[in-house]
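Asker: take this sequence and fold it.
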Amino acid sequence: MNMSIDSEAASASGLAWRHGFAGLGPAFFTELQPTPLPSPHWVGASADVAGLLGISEAWLRSDAALQAFTGNTVLPGSRPLASVYSGHQFGIWAGQLGDGRAILLGETAGGYEIQLKGAGRTPYSRMGDGRAVLRSSIREFLCSEAMHALGVPTTRALCITGSPAPVRREEVETAAVVTRVAPSFIRFGHFEHFSANGMEAELKALADYVIDRYYPECRGRSELAGNPYAALLQAVSERTAVLMAQWQAVGFCHGVMNTDNMSILGLTIDYGPFQFLDSFVPGHVCNHSDTQGRYAYNRQPNVAYWNVFCLAQALLPLIGDQELAMAALESYKTVFPAEFMARMRAKLGLGTVAGEGDAELVDGLLVLLAKGGVDYPIFWRRLSHAVGTGEFEPVRGMVPDQEGWDAWLATYLAEPRLADRARASEAMLAVNPKFVLRNHLCEEAIRAAKLGDFSVLQTLQRLLASPCEEHPGHDSYAAFPPAWASTIEISCSS
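Answerer: Below you'll find the predicted structure:
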């Protein structure tokens, strides 16, 4: 298949390129071409992300775009490459890893990197085929955009293309490519790779690049002895703490928080065996491959701290002082609880001003929800309405410990910050989504797509783009999960 594209079609894309990461040199990546797929077709696309990149919707619907984002042609000015990194997987040092099925096309003039996931084998595929399947690509596409709409930092997804080419996972499935977008795909594992291999010059080059491009304020941070690398560590750990607070508040489980799946920019990255909570079960493990429960929902904040500690070890040759490195991590322990509490106050309609009893109020409610395995999204949505209407029975009926609920509710409603109930309800409805990407909804979209019907995916995409709106006529997408939802198993191949 021809690996080129005519200049007229290329210019129609509106993409202009620069290559910041590629400028770091060949120690950081391998240049290669994507591997073509036969008979590609469109599965889904995001007009919002296209606008972010300056791509017209008309071009995005073209055959030129279809071929380019399947990896069958290469846009002039792009510079496809796969990066090398290492990392800890399930808490164990795994050594060299790298982009095993992701190929970076380059960075646009607007500062966004574009990456094809599933575009073929790379030198870092480690016996893998370098492909993604339709199932996992739909999950990543929908969740990337759902998380963005919820205000959670995340990589984005421009489009999915599919192909009838067979790909073997637990069973034979069809291939797909998801085009994902982010300011940078650099991970903790990039730093670990060069540090573990004693490549201090490359480690410094990478750190300087990240500081100059994404954290320029670290050059002037005096509170860490004027050490820009310690300042970088602190900034990354704080962004990570904020991200964890957001995950926990929305009930998001990542499923595979290896250090190579942690973004240096504090983005949610690498959607695999993720899940939004149905029932509020703090110890829930969404990844069927995680037999030890390392990445359970309630362990995510501590795992994230463990990961930034690994980043600290990687940066230590540059920081030069172990105590300074530990000092740079210290704020994680205050930023996470403060950010989490701020988000829970918002969910409760208590505004931005902290109160003395906030922690007790939040903890008391979460204990009640955990006792009964209460449906997390529906509880918050019903509570949001009840605060405005005064009709709390639909909420009370969800909580088995009704005596405990009544006591908690009395304390909550006595809160002075709830004096204007109508205003509080409006604020709550703006942060407690009606529509959440539950596993069974993903599964329904996938089943339909396998039959060539992309209407469920499109409906979900539209609902999840404004998840806090009512969207009359679509209540079935916000209902309790069906019984079969509990039988869905997701793993590292998902």
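Asker: only C-alpha atoms from now on, for both contacts and neighbour counts.
Answerer: Noted.
Asker: surely residue 244 is within a helix?
Answerer: Yes. Counting by DSSP: H, G, I helix; E, B strand; the rest coil, residue 244 falls inside a helix.
Asker: from residue 270, how far out is residue 44?
Answerer: Distance, residue 44 to residue 270, using C-alpha to C-alpha, to the nearest Å: 19 Å.
Asker: residue 166 contacts residue 172, doesn't it?
Answerer: Yes. With contact defined as C-alpha atoms under 8 Å, residue 166 reaches residue 172; the gap is 6.2 Å.
Asker: before we compare anything, build this one as well:
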Amino acid sequence: MSSLLSTLRLADAFGSLGTEFSTPQQPTPLPNPKLIAFDQSCMNLLGIPEEFAQQAEFAELFSGNLVLPESTPRAAVYSGHQFGVWAGQLGDGRAILLGELAGNEIQLKGAGPTPYSRMGDGRAVLRSSIREFLCSAAMVGLGIPTTRALCITASDYMVMREQPESTAVVTRVAPSFVRFGSFEHWFYRDDLPALRTLADHVIGKYFPELLNSDSPYAALLREVTKRTAELVAHWQTVGFMHGVLNTDNMSILGLTLDYGPFGFMEAFNPQHICNHSDHQGRYSYAMQPQIGEWNCYALGQALLPLIGTVEDTTAALSQYKEVFELKLAELWQAKLGLATRQDGDTELVAALLKVMQRNQLDFTYFFRQLSHLGTAQSDRDNVLRDLCVDRESLDQWLLQYRQRLASEGSQDAARQTRMKQVNPKFVLRNYLAQQAIEAAQKNDFSEIQTLQTLLAKPFDEHEQHESYAALPPDWGRALSVSCSS
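Answerer: Sure, this is the predicted structure:
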């Protein structure tokens, strides 16, 4: 083992809770792993020197082939509601926690079977690993709370999904991977001591300021509800769709967790379903705010025995709508470049979304182009009008918008600068991810690197990569993503 690797010391805070919360589990070695991408900013977060990535042992460590002497890899147990139905015990079926470094847990996703694999092979495929790696980076660049992805190691080892696919391990990083379903597990097992142990761990480690409240458990629910409401508001205003918002995919820290069949809205349709396994549309774009609240109530049910009364539990949950609506209004205000909040702003946004839906306007492209608009009509109007089938509907809205800008004396240059700082030019469109995947399957990782650069600073112009900000090609609009990975 190199001297650099020997300096890594992983803590095991989650393991200290006891064997009922997780099972020690050694990763299954991945044949001939190779490092195909890493995130330097995430390495900086962990305090890992850049030269680590140049060593062969880096790929061995983060594929699970090499385990540090003081590390006790483990898989966590949890349960959850999936598509609104109680699914019972679940758990880390292909994720193995290595330990904690610099206040962050490091987890290998795709490192082989665990006791919670439910007959699965415990592996992740290259396709899904690239999507998670890139979308984690995209969310960081957008300023949206998320788990991180440190690196991807890949192998020629094949597994069967809809067809044979090559495997990979994505190394995920977060302060905690505890989920709503982690609490549901002990509630539905009627194990109050374990429920209390987990809650005390989460409060003491991540929310110590809540220890001074009259009811720390109610305060925990209130804080998680607030974070979740604000997270979903962020998603809505960048057009992000998670795709599978089961309670076992909800972070107790309010982070975007578990990137599966996600998507960024293109042609605007509130009913759009990004997961073709979601036959009822439970996790459509329009449903995400309601599902976020539903999941908080599921967590509230689990915490009820600790909180003590239905009234206190309901009070902690009741803020969801208000927090969501306030955050949503704040974010829309920024996207439209409004310096003040006025009566009628909610209606102005609603009218815009109707225009976007009527004309199936591309979410990211439209708002970026709107960021260039002036208070006086110009050729920039034609750029927006040319996107529309019903130009009159857009013209009517632009008239209202300009009147609203005039009401606060908006100055074009300052407003345009602000809008470009919140309306990204680049997002991880499905077709861009697919191009990177297909290139990687041919051992060409340059597209991953290009997307890393763009997604790390999605508000910058990156003029040499203008094509990555263009409207998607026809074939890209037809891509479909499922839960299979």
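Asker: circling back: in terms of neighbours, single out the busier of residue 166 and residue 172 of structure 1.
Answerer: Neighbours per residue, other C-alpha atoms under 10 Å: of residue 166 of structure 1 and residue 172, the larger number sits with residue 166, 14 against 11.
Asker: stretch 168-177 of structure 2 maps to which residues in structure 1?
Answerer: Per the alignment by TM-score structural alignment, stretch 168-177 of structure 2 matches residues 176-185 in structure 1.
Asker: oh, that last question was meant for stretch 300-316 of structure 2, not what I typed.
Answerer: Using TM-score structural alignment, the partner range for stretch 300-316 of structure 2 is residues 312-328.
Asker: same thing with stretch 343-352 of structure 2?
Answerer: Using TM-score structural alignment, stretch 343-352 of structure 2 pairs with 356-365 in structure 1.
Asker: what comes up buried for that stretch?
Answerer: 358, 361-362, 365 (16 or more other C-alpha atoms under 10 Å).
Asker: reformat these as CSV; add secondary structure.
Answerer: Formatted as CSV, those follow (three-state DSSP):
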residue, secondary structure
358, helix
361, helix
362, helix
365, helix
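Asker: tell me the one of the residues you listed nearest residue 413 of structure 1?
Answerer: residue 361 (11.0 Å; C-alpha to C-alpha).
Asker: show the contacting residues for the closest one.
Answerer: 408, 411-412 (C-alpha atoms under 8 Å, 6 or more residues apart in numbering).
Asker: which stretches of the stretch 151-300 of structure 1 form strands?
Answerer: 156-168, 172-182, 252-253, 275-276 (DSSP state E, counting those that start in this stretch).
Asker: so which of those strands gets nearest residue 231 of structure 1?
Answerer: Here strand 172-182 is closest among these (C-alpha to C-alpha), at 22.7 Å.
Asker: and for that closest one, what's in contact with it?
Answerer: Under C-alpha under 8 Å, 6+ apart, the answer for strand 172-182 of structure 1 is 69-70, 112-119, 131-134, 137, 140-141, 154-167.
Asker: if we use 7 Å, what do you get?
Answerer: The contact list for strand 172-182 of structure 1, computed with C-alpha atoms under 7 Å, 6 or more residues apart in numbering, reads 69-70, 112-119, 131-134, 137, 141, 155-167.
Asker: with structure 2 overlaid, how far apart is it on average?
Answerer: When structure 2 is overlaid, strand 172-182 of structure 1 sits 0.3 Å from its aligned residues on average, using mean C-alpha distance after the TM-score superposition for structure 1.
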